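1. generate a structure from the sequence data that follows.
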Amino acid sequence: MNQYIVIFDGNCNLCTTLVQLLEKLDQGQKFRYISMQDETVLQQLGITSQDCELGMILIDANTPNRRWQGTAAAEEIGRLLPMGEIFVNAYRSLPGLKWMGDRTYEQIRDNRYTLFGKRDTTYKTVYAADCGCASGGVGKEN
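-> The predicted structure follows:
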């Protein structure tokens, strides 16, 4: 089964709430997580803090060069969930909705702490991705 790595802002209340929801739905079956604050692991993946400023990142752990970011990452996560592809396809097919979704995502991304608050501590997921970069793999369970 494909494993995916979700890179999220572990200090953002909205981001961590959505990751917690995804954890409950998926229970580590498809998704593993790395917070944007884990610079050591991100560096091993070739991801910079500047990359993270553009929004969440989804990485196909089996093909690490296959990546999505921002709304593309959100759409791909949605598509991978049970019955999600139906909703993502409908969202993409309605004229103007994708454009509006992209703009809304950018506004929330750029103002997330103001809108939803900032956590005092970085969220630690129970489904953390183990980079395993030394062995060439990513996303394998510890």
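2. please make it C-alpha for all contacts and neighbour counts, starting now.
-> OK.
3. look up how far Glu39 lies from the residue lying closest to Gln3 once chain neighbours are set aside.
-> Sequence neighbours aside, Lys30 is the residue nearest to Gln3 in space, at 4.7 Å (criterion: Cα to Cα, 6 or more residues apart in numbering). To Glu39, Lys30 is 23 Å away according to Cα to Cα, to the nearest Å.
4. between these two, which has more neighbouring residues?
-> Lys30 (18 against 14; other Cα atoms under 10 Å).
5. helix/strand/coil for the residue of the chain positioned farthest from its centre?
-> Distance from the centre of the chain peaks at Pro95, with 25.4 Å (Cα atoms, centre = their mean). Put simply, Pro95 is coil when judged by DSSP: H, G, I helix; E, B strand; the rest coil.
6. downstream neighbour of the host helix or strand of Ala90 in the secondary structure list?
-> Ala90 is part of helix 84-93, with elements assigned from DSSP states H and E. Next in sequence after helix 84-93, counting helices and strands by DSSP H and E, comes helix 97-116.
7. now do the buried residues in that following helix.
-> For helix 97-116, the neighbour count (16 or more other Cα atoms under 10 Å) marks 98, 105-106, 109, 112 as buried.
8. between those residues, which is closest to Phe87?
-> Nearest to Phe87, judged by Cα to Cα, of the buried residues of helix 97-116 is Lys98 at 12.3 Å.
9. which residues does the closest one contact?
-> Applying Cα atoms under 8 Å, 6 or more residues apart in numbering, we find Lys98 in contact with 91-92.
10. structure for this one too, so we can compare:
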Amino acid sequence: MLSSSYSPASPPRSILLFDGVCNFCEGVVQFISQRDTERRFHFQALQTEKGHEILDYYHLPKDLSTVVLIEEETGTYYLKSTAILRVLYYLKYPYPMLYPFIYIPQFIRDYCYATFAQYRYKLFGKKDTDRCIVNNQLKTMFIDWKSPFIQEDDNATGPKDTTTSSNNDNKKKR
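-> Below is the predicted model of the structure:
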């Protein structure tokens, strides 16, 4: 197990953990960074040592089939569709207009999310490299840009849906 050097920052950040080898996910990070006028969001790939430290700190599973949004200020985290909708809420107009989709029942939103996640590598591809292709400004929005990737065989085959009744809540408190 890794010794964790992660601790919440002061001032607190909103951290988006994403699949670092997924082309679509990298595009989403770039999309968010260009529309995050408040510079609220910071990023980290799930597969990195720092990503694992953050997941361990908040007692979250290392599941590459989802995106995780962590609000350090409250210790709250959001998964799957709820995480995406919360991010959209804080971007510049018109993206907050999509937030009312939060009222669609979570199991329906997450089913759609899981279905897309299952096929994202087939639709958009997967990088052979372990680094996102980003500009220098975006590098400053990463928690630890140089954090090495961790190779795990059980996650190498792609995403899988690990939704269970106990893990189906998309908002958790540490």
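11. could you quantify their similarity as a TM-score?
-> The TM-score (TM-score structural alignment, normalised by the length of the first structure) is 0.73; 126 aligned residues with a Cα RMSD of 2.7 Å.
12. residues touching stretch 13-26 of the second structure, excluding its own?
-> 40-47, 51, 64-73, 120-121, 124-132.
13. so where is that stretch in the first structure?
-> Stretch 13-26 of the second structure corresponds to residues 3-16 of the first structure when matched by TM-score structural alignment.
14. quick one, what contacts the alignment partner in the second structure of Asn62 of the first structure?
-> Alignment note (TM-score structural alignment): Asn62 of the first structure maps to Glu73 of the second structure. Residues near Glu73 of the second structure by Cα under 8 Å, 6+ apart: 12-13.
15. for ChimeraX, write a command that selects the buried ones of the contacts of stretch 13-26 of the second structure.
-> Of the contacts of stretch 13-26 of the second structure, the buried ones go into a single ChimeraX selection, burial set by 16+ other Cα under 10 Å:
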select :41,42,43,44,45,46,47,51,64,65,66,67,68,69,70,71,72,120,121,126,131,132
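16. just the ones of the contacts of stretch 13-26 of the second structure in strands?
-> 41-45, 68-71 (DSSP state E).
17. now for those: which two are most distant?
-> Ala45 and Glu71 (16.3 Å).
18. neighbours around Gln44 of the first structure, how many?
-> 14.
19. quick one: the helices in the second structure?
-> Per DSSP state H, the second structure carries helices over the ranges 23-35, 49-57, 80-90, 106-124, 136-139.
20. from Arg109 of the second structure, how far out is Gly20 of the second structure?
-> Counting by Cα to Cα - Gly20 of the second structure and Arg109 of the second structure are separated by 23 Å.
21. picking that back up, which residue lines up with the residue nearest to Gln3 of the first structure in the second structure?
-> If you follow Lys30 of the first structure across to the second structure using TM-score structural alignment, you land on Arg40.
22. Ala74 of the first structure now?
-> In the second structure, Ala74 of the first structure lands on Ile84 (TM-score structural alignment).
23. ok, how many other residues are close to Gly27 of the second structure?
-> Count around Gly27 of the second structure with other Cα under 10 Å applied: 15.
24. not counting residues beside it along the chain, what's closest to the corresponding residue of the second structure for Ala128 of the first structure?
-> Under the alignment (TM-score structural alignment), Ala128 of the first structure maps onto Phe142 of the second structure. Once flanking residues are discounted, Phe142 of the second structure sits nearest to Phe43: 4.6 Å by Cα to Cα, 6+ apart.
25. residues contacting Leu98 of the second structure?
-> 85, 88-89.
26. now the buried members of those.
-> Listed as buried from those are 85, 88-89; burial here means 16+ other Cα under 10 Å.
27. got TSV for those, with distance to Ser33 of the second structure too?
-> Listed next are those as TSV, based on distance: Cα to Cα, whole Å:
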residue	distance to Ser33 of the second structure
Leu85	15
Leu88	11
Tyr89	14
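28. report how many residues lie close to the closest residue to Gln29 of the first structure other than its chain neighbours.
-> In this structure, Gln29 of the first structure finds its nearest non-sequential neighbour in Gln3, 7.5 Å apart by Cα to Cα, 6+ apart. Applying other Cα under 10 Å, we find 20 residues neighbouring Gln3 of the first structure.
29. against Cys12 of the first structure, how distant is Gln3 of the first structure?
-> 24 Å.
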